[in-house]
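S.K.: Sequence and predicted model, in that order:
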Amino acid sequence: MPERQPEFLVEENDGVTRAAALLKRGALVALPTETVYGLAADARNDAACAMIFEAKGRPRFNPLIVHLVSISQVSQIAELSPVARDLAQAFWPGALTLVLPLKPGHGLSPLVTAGMDSVAIRLPAHPTARAVLQAFGGPVAAPSANPSGRISPTTAAHVAEGLGDRVAAVLDAGPCAVGVESTILAPSEAGTRLLREGGLPREAIEPLTGPLIVDTTPGRIEAPGQLSRHYAPSVPVTLNSALDDASAVRVGFTKADGGDLYLSHSGDLVEAAAALFHVLHLADAMACAGQKSAIHVAPVPETGLGRAINDRLRRAAAP
């Protein structure tokens, strides 16, 4: 854990007011959302957005997600096609990000969009995040609050362990309920492309859009979470393991798999998704403390939220 720690805030002690004030001053604040903790900054402030990339060690070509509190705010920044509006009305606020064409005069820092003519936007459902956004009154850029490429944070402690005082404050609202990042879609007349698997499963989306066009690892990064290697512990990860290697920390999908750790007691994918990053943090710490050479993970069903879990695990296991 870094020696120097950020300021810890809680909502009950004016934490929302303090967080909004820090954002207005151009500081970085880690905010809870239903997916993961986000490293938030004023999306209109070039210096504040540059601090996000510096704090995370994030490549500048990887765009950021803008968080807003209402669809009317979205309409000031980006174009909402009929399909995009239908998706927004169905799933916002929630674990869905839409990549939309920018409007002239949008006012966002070019760092947010990585110089592209589109922007990724989400309306989070977490009440604490929404309270901060309401108090702040503008667009907030917020990637996951962790060093780039490492395991995403689902608790305030994860943020402090990864970033220390590179973030001014952490607003602690307990563990994140969804536990994996938002699903990212790019709606268009030619069809809706899936740019990142996430906390909103395909089965919920496709009745509205028809079959999604999967474009999760393109040659050109268009949205967060598309890098081949991401979400990685400090030791190698092996997938679809029989969990028979005692030299590795063994992670079961269910308790019945017999691992050192498990994602779900009974095989519930919602529970497994919520636990994924916390379990990976624990497995990484166990590997380092016990001098284990790797993390082995049992198979996870490739359906519903299992697709998002497997997407994160495949990227964590990539060379």
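M.R.: It's in. Residues are numbered from 1 along each chain as shown.

S.K.: Could you use CA atoms for every contact and neighbour count after this?
M.R.: Fine.

S.K.: check contacts around the spatially closest residue to residue 15 that is not a sequence neighbour.
M.R.: Spatial nearest neighbour of residue 15, chain neighbours left out: residue 9 (4.9 Å); criterion: Cα to Cα, 6 or more residues apart in numbering. By Cα atoms under 8 Å, 6 or more residues apart in numbering, the contact set of residue 9 is 15, 18-19, 169-172.

S.K.: how about 6 Å then?
M.R.: 15, 170-172 (Cα atoms under 6 Å, 6 or more residues apart in numbering).

S.K.: Could you do residue 125 as well?
M.R.: Residue 125 neighbours (Cα under 6 Å, 6+ apart): 93-94.

S.K.: One more pass at 8 Å, please.
M.R.: 33-34, 92-95.

S.K.: again, but for residue 25
M.R.: Contacts of residue 25 by Cα under 8 Å, 6+ apart: none found.

S.K.: Would you confirm that residue 40 belongs to a helix?
M.R.: No: read with DSSP: H, G, I helix; E, B strand; the rest coil, residue 40 is strand and lies in no helix.

S.K.: and the host helix or strand of residue 311, what does it pack onto?
M.R.: Using DSSP states H and E, residue 311 maps to helix 305-317. Applying 3 or more Cα pairs under 8 Å, 6 or more residues apart in numbering; DSSP states H and E, one finds that helix 305-317 contacts strand 237-238, helix 269-289.

S.K.: Take the ones you listed and lay them out in a markdown table including distance to residue 181 and mean neighbour count.
M.R.: Listed next are these as a markdown table, based on distance: least, Cα to Cα, whole Å; neighbours: other Cα atoms under 10 Å:
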| stretch | distance to residue 181 | mean neighbour count |
| --- | --- | --- |
| strand 237-238 | 20 | 22 |
| helix 269-289 | 10 | 21 |
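
S.K.: Put this next to the first one:
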Amino acid sequence: MSSPSTRILTARPQDISTAADTLRSGQLVAFPTETVYGLGADARQNDAVEAIYAAKGRPSFNPLIAHIHSAEAAQKYVVWCDAASKLAEAFWPGPLTLVLPLREDHGISPLVTAGLNTLGIRVPAHPAARALLSALNGPVAAPSANPSGKISPTTAAHVVAGLNGRIAAIVDDGPCGVGVESTIVGLATDTPLLLRPGGLASEEIEVVLGHTLKQRDASDPLTAPGQLMSHYAPQAGVRLNVTNPKKAELYLGFGAMECDLNLSVSGDLQEAAAKLFGHLHKLDTKAYPIAVAPIPEIGLGVAINDRLRRAAAPR
């Protein structure tokens, strides 16, 4: 017997209310954020969070991010600090996740944190996400809404392609503007730590903090999403920093050049980040190896290259 199709909702108030009720009932709802589409469950319900791991095929040792509608609400779940106040004031709502120690009375499912005593938390900027979080009035655990390890979704169609029939509903409100997942900063110790580069350039964070971010060592244990070596993977292989693609390869370009798809003809890293996963999805449907032109390792280029290295890693 085939699974029922996933319900497609709009971002209209009535559908947002339906989506919130669906989350309250312990079911899964995908929804847009400014970064990528997230696969949401009520972060206080063990069975609902467990269903995220099952739907995605995600390993349970890989923690999730809790999405909250305000910085004030976030402080109900984590131990706040001065650095968190500075960063939240500067960048929330927005593509920044803060990892902080859990409060004793947090009420978050231990499946969200993968048993750790810290929680990744953020306030998204997307209007539909904010409306859904306000309607639920509670934390939503939400990794990217795709099968684990595959290309992240930046449209509702990407979610349907990967998860149709496995989740209850999708809130469709068009493509995501940022296009790569949030930057994650660890604040569980006295020294802020960059746990994952993302949609907010680390240089901007360092300006607010007044000092450089410590870099995570690749051998450190998993403390946040997006740290698995192989991730964001198309079906065929990916080759990076290519200036002369092979005949059998599809070429993903950057800057003025001949290619199959171009992240940004003008060399704009913000445009490239927004197009990255969408272009990988398009090229992936052709099932040929993908060659990628060099991307500068500055600003949002750090996040783009991070995703591409994980896409190209051995599986």
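M.R.: Perfect, thanks for sending it. Please read all numbers here as calculations on a predicted model, not as lab measurements.

S.K.: The contacts of residue 9 of structure 1 in strands, which ones?
M.R.: Secondary structure defined by DSSP state E assigns 170-171 of the contacts of residue 9 of structure 1 to strands.

S.K.: list the buried ones in stretch 168-186 of structure 1?
M.R.: 168-173, 175-186 (16 or more other Cα atoms under 10 Å).

S.K.: before we move on, what about stretch 254-272 of structure 2?
M.R.: Neighbour-count burial for stretch 254-272 of structure 2 [16+ other Cα under 10 Å]: 254-255, 259, 261-264, 267, 269-272.

S.K.: Mind listing residues that contact it?
M.R.: In contact with stretch 254-272 of structure 2 (Cα under 8 Å, 6+ apart) are residues 178, 250-253, 273, 275-276, 279, 293-295, 299-301, 304.

S.K.: can we see that at 6 Å?
M.R.: Outside stretch 254-272 of structure 2, the residues within contact range by Cα under 6 Å, 6+ apart are 251-253, 275, 293, 300.

S.K.: Off-centre distance for it?
M.R.: How far stretch 254-272 of structure 2 lies from its chain's middle: 22 Å, per Cα atoms, centre = their mean, to the nearest Å.

S.K.: now the end-to-end length of it.
M.R.: The first residue of stretch 254-272 of structure 2 is 8 Å away from its last residue (Cα to Cα, to the nearest Å).

S.K.: farthest residue from the center of structure 2?
M.R.: residue 247 (33.0 Å; Cα atoms, centre = their mean).

S.K.: thinking again about what came up before, same list, the contacts of stretch 254-272 of structure 2, but as TSV with distance to residue 147 of structure 2 please.
M.R.: Converted to TSV, the contacts of stretch 254-272 of structure 2 look like this (distance: Cα to Cα, whole Å):
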residue	distance to residue 147 of structure 2
251	24
252	23
253	26
275	20
293	26
300	25
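
S.K.: which among those residues gets closest to residue 77 of structure 2?
M.R.: Lowest distance from residue 77 of structure 2 to those (Cα to Cα) belongs to residue 300, with 29.7 Å.

S.K.: So the closest residue to residue 230 of structure 1 other than its chain neighbours versus residue 225 of structure 1, what's the distance?
M.R.: Excluding the flanking residues, the one nearest residue 230 of structure 1 by Cα to Cα, 6+ apart is residue 149, at 4.2 Å. Residue 149 of structure 1 is 9 Å from residue 225 of structure 1, where distance means Cα to Cα.

S.K.: between those two, who's got more neighbours?
M.R.: residue 225 (27 against 19; other Cα atoms under 10 Å).

S.K.: Let me know the helix or strand that the residue most central in space within structure 2 is in.
M.R.: Centroid-nearest residue in structure 2: residue 181, 3.4 Å away (criterion: Cα atoms, centre = their mean). Using DSSP H and E, residue 181 of structure 2 falls within no helix or strand.

S.K.: My read is that it contacts residue 34, right?
M.R.: No: using Cα atoms under 6 Å, residue 181 of structure 2 makes no contact with residue 34, being 8.7 Å away.
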